[in-house]
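*Asks:* Next come a sequence and a model predicted from it.
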Amino acid sequence: MGSMRYGYKASAEQFTPAELLDLVVEAERVGFDSAFISDHLQPWRHEGGHAPNALTWLGMAVERTSTIVLGTSVLTPTLRYHPAVIAQAFATLGQVHPGRFILGVGTGEALNEHAIGVPFPEGPERFARLRESVRLIRQLWKDDLVTFEGEYYSTDGATIYDKPPGPIPIYVAGGGPATTRYAGRVADGHICTSGKGDAYYQETIIPNLEEGIEKGGRDGADVDRMIEIKVSYDRDPERALENTRFWAALSLTPDQKQSVHSPTEMQRLADELPIEQVAKRWIVSSDAQETADAIQHYVDLGFTHLVFHGPGQDQQRFLDQFAEDVLPLLKKGA
């Protein structure tokens, strides 16, 4: 896991399932190693928003591609889904295409659960549910007749009859100290996002991840350090800036993102933000070397799996320009 990997974020909130399939084929063609899709029931915006089912989409995407590793960034295996259903779904995917999948998990957002009447508990309970679900998923992949009595989930002699031929990596998305330590202790990878300032990575992410790895008695190379890098690269500087507009919701406060459960309200709040504030979360540039240098900074911080999220509507243009101009510079410097 020590070598650098470059991934593509398939923006489920922005494109139709069919468009995303074409884009993941292109991502593989131009040289990306992985592609990740988020699993939302509701998108960040009502107008122009999309929310395909990630599990269904992964099954189609793997048949359309041949080498690219596919995963969720992220799926919540605790509220809309019973963990056993996720264990079964990924086991099925892994049976047919071993070595092609990563299960990326997180504690979730109200936006996804509220619409179907699923209670959305406070952070500590969501985190406890996540830990329990990961334990159950792994046990179901390994053992037969699993009787599991947890605080939140239980199974009675459950068996996944078509198990994956090998372990499927589980990556945990963690933005705070506790989830990051947990990822270091038990997960195959940790997921975080870019654009939050050096202090955040140097004081929260890296030390807590290292502490978790040490507490788990693991080798640092056992944990893939994945970061979703928000990069609006375009040879036209004006376009690079304007492309960030669709993703204005990312610049809302964490409290707003956790508590707002309506795409229309999320859109209203996001549209009130000035473009300068929206763009702050992104590397915005029309200069390839400048972009590569800004990305290299995350490599210097210790991240090993860079997943690039381009915000524009014309993703073919982003993939072509990024692969031609920026990716070779990154691979040369690796």
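*Replies:* Alright, I've got the coordinates.

*Asks:* drop to CA atoms for contacts and neighbour counts, all remaining ones
*Replies:* Will do.

*Asks:* This structure: strands as residue ranges?
*Replies:* 5-10, 34-37, 69-72, 101-105, 146-149, 154-158, 170-173, 189-193, 224-233, 283-285, 305-309 (DSSP state E).

*Asks:* helices and strands around the second one, which ones?
*Replies:* Okay, so that is strand 34-37. strand 5-10, helix 17-29, strand 69-72, strand 305-309 (3 or more CA pairs under 8 Å, 6 or more residues apart in numbering; DSSP states H and E).

*Asks:* hold the first one in mind and look at this next one:
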Amino acid sequence: MRVSWALRSSTIAELLEESRLCELFKLDGIWFPDYQAPFAEWPELYVVLTSLALNTSKLSLGSLITDVLRRHPMVTAHAFATLSQIAPNRLILGLGAGAGTSHFYYGIKLEYLATKLEEGIKAIKSLWVASPGKPAYLEGKHFHLRKAGSPLKPTGKIPIYIASYGPKMIKITAKLANGWIPESHTPNTYKVTLEKISSLMKKFGRENEELEPCLAAIFYPYEPDDEAYKRILNAAKHYLATYPDIQWAAGYGSNHPGLRAHQIILKPKLWDGLANQVPDRLADSTIIYGDIEQCIDRIARFREAGCKHIILEPYWIEKERLNEALEMLGRKIKPKIEAL
């Protein structure tokens, strides 16, 4: 099982130091979100990935996650091909449909999201393999390629991972993805959903080995006091409020209206109300927390459910504990996970 880290820092200098520690403690990869909400004080994803590529040598580098709405697929294909010259065979292009906070305020329409993502992935893949003798063509509803090709060919392989939850997105994952990268699952809902993906892959003539099952999970490697537990539980409940399919798979969420993340997170009252309906027990089972042995046990449950790559999200760890948590993960938790 691979163990990776979702970078928490928000300045280039801090990100470089955080990534240095991730490499020092021999984690498998680092991930950074594509977050562009107004006044967020958050650096741009592709610039960050370039900095990380230049300042690391072994870690895999992934987007957690981007989409095909803010940047044309050609831009992403070109950017990742360029990055691959710096970090060959270390990149992972994590894609999703689009959550809203980085779109609505800029007039980017959040419609036909699954179709746009599927077409965007086909466009990116076509651009990467195109040549002057065999240029790329695509006649989609939203994207079009005519005698096209990436301005730069990738160096090595660039796998595409998809964050997916609902039936349409799960189908796209089974059809086109090299990896599945959801968050906020319980071990059981993860297992059930992965089995659906596996079944669909067979229908598309694909083998299970062609897809790496991943999971992003809230990480707090300490026995939380009441305040800390309330904080991470509240975060987990707000995550689950935007993922009704996970609630339904767990036997909950009967009153959830079935809205998706982009329809929820821009409406704070609605989001809070839906989060309050999420059972504490369900939210708790999605978090990796507790002492070292408890964290190992919780990660092991996901491993047993089929997860092969855990991405730990340290966003709720106190800043002064961040480096310590990283060291605990690298020196004490990861070796035991690998030994399971």
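*Replies:* Right, received. Where do you want to start? Since this is a predicted model, take the numbers as computed values, not measurements.

*Asks:* quick one: TM-score?
*Replies:* TM-score of the superposed chains, computed with TM-score structural alignment, normalised by the length of structure 1, equals 0.84; 316 aligned residues with a CA RMSD of 3.0 Å.

*Asks:* picking that back up, mind putting the strands of structure 1 into CSV with mean neighbour count?
*Replies:* Formatted as CSV, those follow (neighbours: other CA atoms under 10 Å):
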stretch, mean neighbour count
strand 5-10, 24
strand 34-37, 26
strand 69-72, 24
strand 101-105, 25
strand 146-149, 15
strand 154-158, 14
strand 170-173, 26
strand 189-193, 23
strand 224-233, 24
strand 283-285, 23
strand 305-309, 25
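
*Asks:* Map Tyr220 of structure 2 across to structure 1 for me.
*Replies:* When structure 1 is aligned by TM-score structural alignment, Tyr220 of structure 2 is paired with Ser232.

*Asks:* Spit out the contact partners of the most centrally placed residue in structure 2.
*Replies:* With distances taken as CA atoms, centre = their mean, Leu64 lies nearest the centre of structure 2, 4.0 Å away. Going by CA atoms under 8 Å, 6 or more residues apart in numbering, Leu64 of structure 2 touches Ala6, Trp31, Phe32, Pro33, Asp34, Gly94, Leu95.

*Asks:* Check the gap between the second one and Arg70 of structure 2 for me.
*Replies:* The one in question is Trp31 of structure 2. Using CA to CA, to the nearest Å, one gets 19 Å for the distance from Trp31 of structure 2 to Arg70 of structure 2.

*Asks:* for the fourth one, same thing?
*Replies:* Separation of Pro33 of structure 2 from Arg70 of structure 2 (CA to CA) stands at 14 Å.

*Asks:* right, and Leu70 of structure 1 touches Ser34 too?
*Replies:* Yes - contact criterion CA atoms under 8 Å: Leu70 of structure 1 and Ser34 qualify, at 5.8 Å.

*Asks:* can I get the strands of structure 1 in a markdown table with distance to Arg239 of structure 1?
*Replies:* Formatted as a markdown table, the strands of structure 1 follow (distance: least, CA to CA, whole Å):
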| stretch | distance to Arg239 of structure 1 |
| --- | --- |
| strand 5-10 | 19 |
| strand 34-37 | 24 |
| strand 69-72 | 29 |
| strand 101-105 | 31 |
| strand 146-149 | 53 |
| strand 154-158 | 51 |
| strand 170-173 | 30 |
| strand 189-193 | 23 |
| strand 224-233 | 9 |
| strand 283-285 | 10 |
| strand 305-309 | 16 |
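
*Asks:* thinking again about what came up before, mind listing what the match of Tyr220 of structure 2 touches?
*Replies:* Contacts of Ser232 of structure 1 by CA under 8 Å, 6+ apart are Ala240, Leu241, Asn243, Thr244, Trp282, Ile283, Val284, Ser285, His309, Gly310, Pro311, Gly312.

*Asks:* now, which of those sits nearest Thr92 of structure 1?
*Replies:* Using CA to CA, the shortest approach to Thr92 of structure 1 within the contacts of Ser232 of structure 1 belongs to His309, at 27.8 Å.

*Asks:* returning to that earlier point: right, so of the helices and strands packed on strand 34-37 of structure 1, which gets closest to Ser133 of structure 1?
*Replies:* Once these are compared by CA to CA, strand 69-72 is nearest, at 15.7 Å.
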